[in-house]
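Engineer: model the structure of this input:
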Amino acid sequence: MKFKWMMLCVGILTATNVVAEDAKESDAQGIKVEYVDPRDPFEGFNRAMWDLNYNVLDRHIYRPIAHGYKDYVPLPIKSGLNNLVLNLEEPSSLVNNTLQGKWGWAANAGGRFTINSTIGLLGIFDVADMMGMSRKQDDFNEVLGYYGVPNGPFFMAPFFGPYVTRELASDWVDGLYFPLSELTMWQSVVKWGLKSLHARAAAIDQERLLDNALDPYTFVKDAYIQHVDYKVYDGNVPSNQDDDELLDEYMQELE
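Structural biologist: Sure thing, here's the model as predicted:
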């Protein structure tokens, strides 16, 4: 976690210079760009970071590594490493589900950690899933969302990708619980790297969809915010009343 925030701070400093240069170039050309998405008040900065992350880092570093990982690392090794990493997060999930009053899922997280840490050899084998205890991991960001704390502005972090402000403000809390609290900085770096690599490899099938999008940045932003809401509401995202009213008015006009 310490590594993550150190890198984020360095990236923000670098990104600020990039945005400043882009702004000077736009002024020189007499071009003024306005952004109107209330969820994304920093869109100028975020788009600059998207270009850095997607067109530079992902294209030349993350994507080749992810494809090599998917194509050449045997599936049992990939599954074992991912299970091991995710098993470390079960205790924090137990706490977060308890804070939301989701007693069944809290017990599920505790049971999964106990079974997989013992019978499953520190979590390498997901024995609990074989016993019908499916994985559902909640982080502290979801706890805040459950109690009505809004997402806050969307933020594209350099090197790390999309976030909402609520995540940035609360992400450190999950690292306070055992066993994450016992990891050294370098162990946390390895854990983050393995988890990110597995997630990036899993997204390979969506690359063509993203590459063909009219505006990949907007596509990712909308998808990510929907993903955050989906997790907070456990898939039962309430409909937007304002959107429903606008749709009703539109249909009435058509009639």
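Engineer: from now on I want contacts and neighbour counts done on CA atoms only, so please keep to that.
Structural biologist: Noted.
Engineer: what's the lengthiest helix in the chain packed up against?
Structural biologist: Longest helix of the chain, by residue count under DSSP state H: helix 2-29. For helix 2-29, the elements it packs on are helix 43-50, strand 154-157, helix 185-202, judged by 3 or more C-alpha pairs under 8 Å, 6 or more residues apart in numbering; DSSP states H and E.
Engineer: for comparison, sequence B:
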Amino acid sequence: MKHRYSLIWLLAFGLTGCASPSEPVAADNGSQPASATQSQDAANAGSKQISAAEQLASGKTTRITTSQGTLDIEPTVVDMEPRADETAAEGGAAIPYADPLKVWNRAMFRFNHVSYTYALIPLAKGYEKVLPAPVRAKVGNAFANIREPLNLVNNALSGNIKGAGANLGRFVINSTVGIFGLFDPATAWFDIAESKQSIADTLSHYNVGHGPYLVLPILGQSDLRGATSVVGEALLHPLNQLVDAPELYYIQGLNIINSFSDRADLYQTLYQQAEDPYIYFRNQHLQGVKRDEAYVKPE
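Structural biologist: Modelled structure (predicted):
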């Protein structure tokens, strides 16, 4: 049983993100006079190149190269409303996050980095060499399809009957015509859009706050509400009801590696270039929380 719950925790890690950059957007195409451009190039020639993490932290679009190709990343900037007992620093500087669990979080962040560096990342890179991107995409489709019952239950509990209906339709169509979810005819042929809903989304619907920032062993960065969601969904996942050990462990391991493979290089790049990786990834997570709170799902 101990081994089973350990693997369930590993499965849950696949549901969390190491970092969540926003959608790439086109860079500014504005031009400068030739003389100004030459002067700027000359000034920059002798200066130290700004890292990707520093560019993102300063609100600039940056370009990084990974095994998946070249990616243009623009930071998501969200206004962080200050607490009532805090006042802004002079010059409009951002107010630092209190981080009440900082001692625990930093220890777990270091532990996770070692685990990723010496276990998950090598496995993910080996996985990429064995399976090409189109095959990995189909594997991802299958795992997304088997999760549809969780989406359905959470949408129903949130009162989103239309979303729950879409979950049911997608699950039936993709499990049959789509060959156990490897393909997505529900979208391609029937125009049934995805309607993802997690336990965290359901709790948010009932005005449950996200709580303090929390780094979990192996699972990565989250918060109290998100941690409840990840652990709860790992225990309630349909795979637990459909497959017995040891086959269950093999499938869970495949899901973890497949989910992590597309983010491994990006994680390494941002970690190496950040002045303080813990602060950088923490702030990116907090920005993502604010962004999600401001987003209203269409009915």
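Engineer: would you pull the TM-score for this pair?
Structural biologist: For this chain pair, the superposition-based TM-score is 0.69 by TM-score structural alignment, normalised by the length of the first structure; 208 aligned residues with a C-alpha RMSD of 3.0 Å.
Engineer: about what we covered before: select, out of the helices and strands packed on helix 2-29 of the first structure, the one closest to residue 23 of the first structure.
Structural biologist: Across these, residue 23 of the first structure has its closest neighbour in helix 43-50 (9.0 Å, C-alpha to C-alpha).
Engineer: which neighbouring elements make contact with the closest one?
Structural biologist: helix 2-29, strand 154-157.
Engineer: neighbouring contacts of the very next helix or strand once past that helix?
Structural biologist: Following helix 43-50 of the first structure in sequence order, the next helix or strand is helix 63-72 (DSSP states H and E). Defining contact as C-alpha atoms under 8 Å, 6 or more residues apart in numbering, one finds that helix 63-72 of the first structure is touched by 197-198, 200-201, 204.
Engineer: make a markdown table out of those residues and add neighbour count and distance to residue 191 of the first structure.
Structural biologist: Listed next are the contacts of helix 63-72 of the first structure as a markdown table, based on neighbours: other C-alpha atoms under 10 Å; distance: C-alpha to C-alpha, whole Å:
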| residue | neighbour count | distance to residue 191 of the first structure |
| --- | --- | --- |
| 197 | 21 | 10 |
| 198 | 17 | 11 |
| 200 | 18 | 14 |
| 201 | 19 | 16 |
| 204 | 14 | 21 |
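Engineer: stretch 126-142 of the first structure: how far from the chain's middle?
Structural biologist: Remark: stretch 126-142 of the first structure is offset 17 Å from the chain centroid, using C-alpha atoms, centre = their mean, to the nearest Å.
Engineer: repeat that for stretch 42-55 of the first structure.
Structural biologist: Put simply, stretch 42-55 of the first structure sits 16 Å off its chain's centre (C-alpha atoms, centre = their mean).
Engineer: ditto for stretch 181-193 of the second structure
Structural biologist: That offset, for stretch 181-193 of the second structure, works out to 23 Å (C-alpha atoms, centre = their mean).
Engineer: where exactly do the strands run in the stretch 151-255 of the first structure?
Structural biologist: With strands called from DSSP state E, counting those that start in this stretch, the stretch 151-255 of the first structure shows them at 154-157, 161-164.
Engineer: no wait, the stretch 51-200 of the second structure
Structural biologist: Taking DSSP E, counting those that start in this stretch as the criterion, the stretch 51-200 of the second structure carries its strands at 62-66, 69-73.
Engineer: so the first one matches what in the first structure?
Structural biologist: For strand 62-66 of the second structure, there is no aligned range in the first structure, judged by TM-score structural alignment.
Engineer: elements contacting that strand?
Structural biologist: Here strand 62-66 of the second structure touches helix 52-57, strand 69-73, helix 264-273, going by 3+ C-alpha pairs under 8 Å, 6+ apart.
Engineer: could you do the last one as well?
Structural biologist: Using 3+ C-alpha pairs under 8 Å, 6+ apart as the contact criterion, the neighbours of strand 69-73 of the second structure among helices and strands are strand 62-66.
Engineer: may I see the buried residues of the strand it packs on?
Structural biologist: Within strand 62-66 of the second structure, the residues scored as buried using 16 or more other C-alpha atoms under 10 Å are residue 62.
Engineer: what sits up against that strand?
Structural biologist: 52, 55-56, 70-74, 265-266, 269.
Engineer: the second structure: which residue goes with residue 219 of the first structure?
Structural biologist: Counting by TM-score structural alignment, residue 219 of the first structure lines up with residue 280 in the second structure.
Engineer: how about that match: what's its closest non-neighbour residue?
Structural biologist: Excluding the flanking residues, the one nearest residue 280 of the second structure by C-alpha to C-alpha, 6 or more residues apart in numbering is residue 274, at 6.6 Å.
Engineer: please tell me how far that neighbour sits from residue 183 of the second structure.
Structural biologist: From residue 274 of the second structure across to residue 183 of the second structure, the span is 38 Å (C-alpha to C-alpha, to the nearest Å).
Engineer: those two: who's more crowded?
Structural biologist: Neighbours per residue (other C-alpha atoms under 10 Å) separate residue 274 of the second structure from residue 183, with residue 183 holding more: 22 against 19.
Engineer: what is the aligned counterpart of that one in the first structure?
Structural biologist: Under the alignment (TM-score structural alignment), residue 183 of the second structure pairs with residue 125 in the first structure.
Engineer: for its match, what are its contacts?
Structural biologist: By C-alpha under 8 Å, 6+ apart, the contact list for residue 125 of the first structure reads 80, 83-84, 116.
Engineer: switch the cut-off to 10 Å
Structural biologist: Residues near residue 125 of the first structure by C-alpha atoms under 10 Å, 6 or more residues apart in numbering: 76, 79-84, 87, 115-119.
Engineer: next: residue 210 of the first structure.
Structural biologist: Contact partners of residue 210 of the first structure, counting by C-alpha under 10 Å, 6+ apart, are 216-217, 219-220.
Engineer: picking up where we left off before, would you turn the strands of the stretch 151-255 of the first structure into CSV with distance to residue 253 of the first structure?
Structural biologist: Formatted as CSV, the strands of the stretch 151-255 of the first structure follow (distance: least, C-alpha to C-alpha, whole Å):
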stretch, distance to residue 253 of the first structure
strand 154-157, 34
strand 161-164, 36
